[in-house]
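Participant: for reference, the sequence and a predicted model appear below.
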Amino acid sequence: MKTRPGPSTRTRITELSGSAVRQRRDDLATEEPLEIRLTAPDGARKTVAITMRTPGHDFELAAGFLNGEGLAGPGDIASIAYCTDEDLPPEARYNTVTVRLRGPLPDLPALDRHFLTSSACGVCGSASLDALRDRCAAVPAGRLRLTPSQLYGLPGALRAAQGVFGKTGGLHAAGLFTAAGTLTAAREDVGRHNAVDKLVGWASLGGRLPLAEHVLVVSGRASYEIMQKALAAGVPVVCAVSAPSSLAVELAREFGLTLVGFLREERCNVYAGAERIAV
C-alpha cells in the first residue's frame, strides 16, 4: 500500500559544479493529485475538482476551494475526511477527500465545464467577472490602513515562514497578516492558488471568515483566481511579490480591493485601492 505522501520527497541527483561531479541526495516539493468530492445527506455525490497540489492541509484546501467558487461556505460543511469508498484503490486514499454537506448538492450545471485545476494555472474555465458579480459584493472600505514600512516588511516575514521552501526551493506561499504586520497563518504549495485555498480553508473551518482585517501576501504573481478567492473570503488587501494580471487589476478596482504588486525590498506598485495605504 502506498504510504501517505508528505510535502517533500527525497531523491538522488548528479550535481555538476565547474568540472566537479558528485552524487548526492536532494529534496523535491511533492506534487500529487487531490480529488475533491461533495456528498449530500440524500446520498448524491459529485467530484468537483481535481488539483495537483503539495500534500498537507488537504481539508483546508478543499474548504477554501469550495468557498472561493461559491459552492459551500463555512456553515454548509458537516465534515471533511479522506475517502474510503470501495471504488477507490488504497494507494489513492490520501489523494481523495470527501466533503459532506449539511444540505443538498449546490446547483452544479457549470461543473460540466470540469473544475480540473493544476499547480500552474488555477481553475480552468473559472467564472468570469460577470458571473462573479452575481455572487460577490464589493469589499467594504473598513478601517484597515497600512503604512509603506508595514508593507515592505511583509515579504520577508512570509519567506521566514516557508519551511518546506527552505528544503526544496520549489514552493509558492501565501500568508495572512494583520495590519500591524503580524503573521496570522501561512501555507505552502506547488500552486499559488492552492496555497491561498489552504489559507481560506483554515479561516473557514475555524469560523474566521470574513477576513476583513487581514492582508493576503502571495509569493508569486497576482492572478484573477487569487483575487477571486480573496474577494470571496472578504480580504481587503492583496500583496504580491511579482506582477498582477490585467484581469486581477480589473477585479480589484471593480470590487474595492487594494492590490499591491512588485512588493520587494522597499518599493512596490499600488494598482488599486490606494486609499488603504497611508502615505
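Facilitator: Thanks, I have it. Numbers count the residues shown, from 1 in each chain.
Participant: going forward, measure contacts between C-alpha atoms and count neighbours the same way
Facilitator: Will do.
Participant: name the residues of stretch 133-152 that are buried.
Facilitator: Of the residues in stretch 133-152, those scored as buried under the neighbour-count criterion (16 or more other C-alpha atoms under 10 Å) are C136, A138, V139, L144, R145, L146, L151, Y152.
Participant: whoops, stretch 19-29 was the one
Facilitator: By 16+ other C-alpha under 10 Å, the buried positions in stretch 19-29 come out as D27, L28, A29.
Participant: what comes into contact with that stretch?
Facilitator: With C-alpha atoms under 8 Å, 6 or more residues apart in numbering as the contact definition, stretch 19-29 has outside contacts at 7-16, 54, 164-165, 167-171, 190.
Participant: also this one, for the comparison:
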Amino acid sequence: MVRVTDGVVSHVIDDVAVESPLEIRLVIGDAAARPTTGIVPEATEHPISVTMRTPGHDTELALGFLLTEGIITSPEQVTRVRLCGNDSTVRVSIAPNVSVDLDRLKRHFYTSSSCGVCGKSAIDAVRVSIREPLDPQLPRMTSGVLVSLPDALRSAQQVFDRTGGLHASGLFTTAGKLIRMHEDVGRHNALDKLIGAQWFDDESVFTESILLVSGRVSFELVQKALVAGIAVLVAVGAPSSLAVQLAETHGMSLVGFVRNNRMNVYCGAHRITDVA
C-alpha cells in the first residue's frame, strides 16, 4: 500500500484483518452420534446462518451463536461439531431427542437495527430464551476495576496490534483479571466465540464475571450476555436505547464509555460498591 505521513509518501506492506463467510448448519439426529439401540428418526440438516467472520475458533463461534440465540440450552445437547467445506461450514449435531423450533429457524434473526421490530416485541422475544434470572446483587466490583479493563483487554489483543481492525470481547474476574478473550471483525462474532468457548469449559464462571466489549453496545450484545447469564456488561463505546432498555428490564448492570478513567453507568449501579 501507499502510506502518506506528513506529506511523505512511502510504499509499505500492511497486515489487514481477514474476513470470510462461515455457514452454520444444525444437524438433528446425526447418524454418527445415534445410540446403538432403538429407533431414531432420519437425520436432517438445517442451514442456520451465514456470518462474515475472522477465521479461527469457528466451532466456538457456532456453539456460542446457537446458545445465545436460544437454539440449544446445554452442552449435553451437542453430540458432534465438525468444520467442513474447506473450513467454510460448521455442522453442529444435536441429540435426536432435543426439541428444536424449526419454524423459528426459518425466520431471520435480528440484525443490528433489530430488523424494524419494536422494542417491546424484541425484549419479549429475548425473555423466552433466558434460562434463569440474573442474581439481583452479584457480582460486585469497584469502579476502579471497571475503568482498568479496557487497557487489560487491549494489551491482550495480539491480532489487533498487527491489523487495527478487530473487535474484542473479554471475560474478567471481579478483581480485573482476564479469564479469556476473543477477537473478530464482527463484534457479535467475538462475543459468540467467547461465550461458546467458556460455555463448554465452565459456564458457571459467567454468573460471577464481568464482560467487556471493545465497541458500542447493541441490543444483540445485551441479549447474548443475558442468555449466557452475565450480569455485568461493560463497553468502551456507547449503548443504544434498546440495549439500555433490555438491560434494565432484566436487572443487568450496563456501563458504557469506559475509557480514560471515566465511565457512564446506565443501569445496575448497585453492583458497583463505590458508586451505589
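Facilitator: Arrived safely. Quick caveat: nothing in here was measured; it's all calculated off a predicted structure.
Participant: any idea what the TM-score is?
Facilitator: After superposition, the two chains reach a TM-score (TM-score structural alignment, normalised by the length of structure 2) of 0.87; 256 aligned residues with a C-alpha RMSD of 1.9 Å.
Participant: any idea which element K193 of structure 2 lies in?
Facilitator: Taking DSSP states H and E as the criterion, the element that holds K193 of structure 2 is helix 187-202.
Participant: can you give me how far that helix is from the chain middle?
Facilitator: Here helix 187-202 of structure 2 is found 6 Å from its chain centre; the criterion is C-alpha atoms, centre = their mean, to the nearest Å.
Participant: please enumerate the strands of structure 2.
Facilitator: Per DSSP state E, structure 2 has strands spanning 2-5, 8-11, 20-28, 44-53, 78-84, 89-94, 167-172, 178-184, 210-213, 232-235, 253-259, 262-267. These are given in chain order.
Participant: please work out which of those is packed deepest.
Facilitator: Across the strands of structure 2, averaging neighbours per residue (mean count of other C-alpha atoms under 10 Å) puts strand 232-235 on top, at a mean of 27.
Participant: what's the mean deviation for that strand versus structure 1?
Facilitator: Compared with structure 1 after the fit, strand 232-235 of structure 2 shows a mean deviation of 0.2 Å (mean C-alpha distance after the TM-score superposition for structure 1).
Participant: so which bit of structure 1 is that strand matched to?
Facilitator: When structure 1 is aligned by TM-score structural alignment, the counterpart of strand 232-235 of structure 2 is residues 237-240.
Participant: what do you get for stretch 249-261 of structure 2?
Facilitator: The aligned range for stretch 249-261 of structure 2 is 254-266, by TM-score structural alignment.
Participant: now do the same end-to-end measure for the matching stretch.
Facilitator: In stretch 254-266 of structure 1, first residue to last residue: 28 Å (C-alpha to C-alpha, to the nearest Å).
Participant: what does that stretch contact?
Facilitator: Around stretch 254-266 of structure 1, the neighbours that count as contacts under C-alpha under 8 Å, 6+ apart are 137-141, 149, 151-152, 155, 221-222, 231, 235-244, 249, 251-252, 268-274, 276.
Participant: V126 of structure 2 matches what in structure 1?
Facilitator: Under the alignment (TM-score structural alignment), V126 of structure 2 maps onto L132 of structure 1.
Participant: if you could redo that for L178 of structure 2, that was the one I meant.
Facilitator: When the structures are aligned by TM-score structural alignment, the residue of structure 1 matched to L178 of structure 2 is L183.
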